[in-house]
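Undergrad: please find the sequence and the predicted model below.
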Amino acid sequence: MSDVLDEGPFFHGTKADLRAGDLLTAGYRSNYRPEIVMNHIYFTALIPGAGLAAELAAGEGEPRVYEVEPIGDYENDPNVTDKKFPGNPTRSYRSTEPLRVLREVTDWPRLTPAGLQDWRDRLAQLRAEDRDKIIN
């Protein structure tokens, strides 16, 4: 593990219905940029961060948060730590190795409908900016 600031517990947010022992792997489309297939699986040591990811996840299922354990090496998420929050205060990580589901967390803080819409609007704006960069 390189530059890891803590050892968990760790959490992953999704709309997938999982069970203890299931493995989460990279290789799926990004929730935030569906045109990209992810080379990493992302997780955090903060339940609210996993809850936000669950709320914004693609798909029709209920948002869910799981406590997970990395099977192999992991690193600070450079998309957050290098670009937005030096020092990783969001405690966000990624791995090319699977995450093992330990249990579902049911008491995580949910976003209000307005808060969720704000996040969706921000993501839509980022996608539009990305499209503009490609076109121009």
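TA: Here it is on my side, so go on. Remember, predicted model here, so these are calculated numbers, not experimental data. Numbering: from 1, shown residues only.

Undergrad: C-alpha from now on. contacts and neighbour counts both.
TA: Will do.

Undergrad: so which elements touch the helix or strand encompassing Ala114?
TA: Element membership of Ala114 [criterion: DSSP states H and E] is helix 113-135. The elements that helix 113-135 packs onto, with contact taken as 3 or more Cα pairs under 8 Å, 6 or more residues apart in numbering; DSSP states H and E, are helix 47-56.

Undergrad: so what touches the helix or strand following the helix it packs on?
TA: Note on helix 47-56: by DSSP H and E, the next helix or strand toward the C-terminus is strand 64-70. The contact list for strand 64-70, computed with Cα atoms under 8 Å, 6 or more residues apart in numbering, reads 9-17, 47, 50-51, 54-55, 95, 97-106, 108.

Undergrad: for the helix holding Ala114, which positions count as buried?
TA: Residues Leu123 are the ones in helix 113-135 that count as buried (16 or more other Cα atoms under 10 Å).

Undergrad: Ala53 and Thr14 touch, don't they?
TA: Yes - at 6.5 Å, Ala53 counts as touching Thr14 under the criterion of Cα atoms under 8 Å.

Undergrad: could you give the angle of the helix holding Ala114 to helix 47-56?
TA: Compare the direction of helix 113-135 with that of helix 47-56 by axes from the mean of the first three to the mean of the last three Cα atoms, to 10 degrees and you get 70 degrees.

Undergrad: here's the one I want to compare it with:
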Amino acid sequence: MEFNPNNPVVKRCLQGMAMEENGQPEEASKLFQQAWHEATNDFEKFLATYYVARQQKNIADNLKWLETALAFALKINDDAVKSAFPALYLNIAQCYEALGEPDKAKQHDALATAFKEKPADKGPFYHGTKADLQVGDLLTPGGNSNYKAELKMNHIYFTALVNGAGLAAALAQGDGRERVYMVEPTGSFENDPNVTDKKFPGNPTRSYRSEAPLKIIGEVTDWVKQTPEQLQQWREKLANNKGEIIN
């Protein structure tokens, strides 16, 4: 299941987050509740309940909604949803700790750690670039960031979503044509901390990074390409992003 920002429930949650950022928590709460009532499948219900939980002032109510979100997430066999388990279990552990139930807190904290140590995603994986490469070539860390030219990257980045790799190729530095390669990690990898547990729970864009090289095993040519207007919007968004890159 590919994360879809055009999904009506996702849009409703984005509206709620915007209200939060504007210091309007009551309006945000109404939008998250509306998302919950509009949700029609387990993924939408998981997402909506996660945000409803964030609005709860009472710890017991927070725990109830978090456990409801977890119950929906456990029904979904999807790597993007599984990436939210560490945050879900950790938040539930903190609720149990605050409620004076240390055994349950310890149990859920252990589950959070277990799910965080290694992403469950088995791929296939992709890397977008404008470089002309061959099968068998290795992509290694140490290149300049596409988003902050003076920054040397300590990791090599990749994704399990071909359209995400296509966007990365379109935004990459250089004058070559956009290329999306199928890649195979040669070592361990982790969720990209720059996008994981930010606006949405977990790693919905299935973005990863590794200190070990990626081996090119093929090339794909079919992905959804951005319009010039969409690319300009992305470039403006990145140019206006004041946040620090976690390197």
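TA: Structure's in. What do you need? Here the structure is a predicted model, which means the values were calculated and not measured.

Undergrad: follow-up on the earlier one: among the contacts of strand 64-70 of the first structure, which are in helices?
TA: 47, 50-51, 54-55 (DSSP state H).

Undergrad: counterpart of Glu69 of the first structure in the second structure?
TA: Aligning on TM-score structural alignment places Glu69 of the first structure opposite Glu184 in the second structure.

Undergrad: ok, that match to Leu161 of the second structure distance?
TA: To Leu161 of the second structure, Glu184 of the second structure is 14 Å away according to Cα to Cα, to the nearest Å.

Undergrad: quickly list what's touching both of the two.
TA: Residues touching both Glu184 of the second structure and Leu161 by Cα under 8 Å, 6+ apart: Phe125.

Undergrad: so how far is stretch 169-188 of the second structure off the chain centroid?
TA: A distance of 19 Å separates the centroid of the chain from that of stretch 169-188 of the second structure, by Cα atoms, centre = their mean, to the nearest Å.

Undergrad: in that stretch, what's buried?
TA: For stretch 169-188 of the second structure, the neighbour count (16+ other Cα under 10 Å) marks 169-173, 178-185 as buried.

Undergrad: middle-most residue in the second structure, spatially?
TA: The residue lying closest to the centre of the second structure (Cα atoms, centre = their mean) is Asn203, at 2.5 Å.

Undergrad: skipping adjacent residues, who's closest to it in space?
TA: Counting by Cα to Cα, 6 or more residues apart in numbering, Asn203 of the second structure lies nearest to Thr196, which is 4.6 Å off, once chain neighbours are set aside.

Undergrad: trace that neighbour over to the first structure, please.
TA: Using TM-score structural alignment, Thr196 of the second structure pairs with Thr81 in the first structure.

Undergrad: what does Cys95 of the second structure give?
TA: In the first structure, no residue is matched to Cys95 of the second structure (TM-score structural alignment).

Undergrad: okay, now Cys95 of the second structure: neighbour count?
TA: Residues lying near Cys95 of the second structure (other Cα atoms under 10 Å) number 23.

Undergrad: assign it to helix, strand or coil.
TA: helix (DSSP: H, G, I helix; E, B strand; the rest coil).

Undergrad: what's the answer for Ala28 of the second structure, then?
TA: Per three-state DSSP, Ala28 of the second structure ends up helix.

Undergrad: from what I can see it touches Glu21, true?
TA: No - using Cα under 8 Å, Ala28 of the second structure is not in contact with Glu21, being 9.3 Å away.

Undergrad: so which of those two has more stuff around it?
TA: Neighbours per residue, other Cα under 10 Å: of Ala28 of the second structure and Glu21, the larger number sits with Ala28, 25 against 11.

Undergrad: setting the sequence-adjacent residues aside, check what's closest to that one.
TA: Of all residues beyond its chain neighbours, the one nearest Ala28 of the second structure is Gly16 (4.2 Å), with distances taken as Cα to Cα, 6+ apart.

Undergrad: for Pro124 of the second structure, see how far away the one you found is.
TA: To Pro124 of the second structure, Gly16 of the second structure is 33 Å away according to Cα to Cα.

Undergrad: quick one, which of those two is more surrounded?
TA: Taking other Cα under 10 Å, Gly16 of the second structure and Pro124 do not tie; Gly16 has more neighbours (26 against 12).

Undergrad: and that one, what helix or strand is that in?
TA: Using DSSP H and E, Gly16 of the second structure falls in helix 8-21.

Undergrad: residue range for that helix in the first structure?
TA: Going by TM-score structural alignment: helix 8-21 of the second structure matches no residues.

Undergrad: show me what that helix is packed against.
TA: The elements that helix 8-21 of the second structure packs onto, with contact taken as 3+ Cα pairs under 8 Å, 6+ apart, are helix 25-38, helix 42-54.

Undergrad: and among those, the most buried is which?
TA: Greatest average neighbour count among these goes to helix 42-54 (a mean of 22), per mean count of other Cα atoms under 10 Å.

Undergrad: what range does that helix cover in the first structure?
TA: Counting by TM-score structural alignment, helix 42-54 of the second structure has no counterpart in the first structure.
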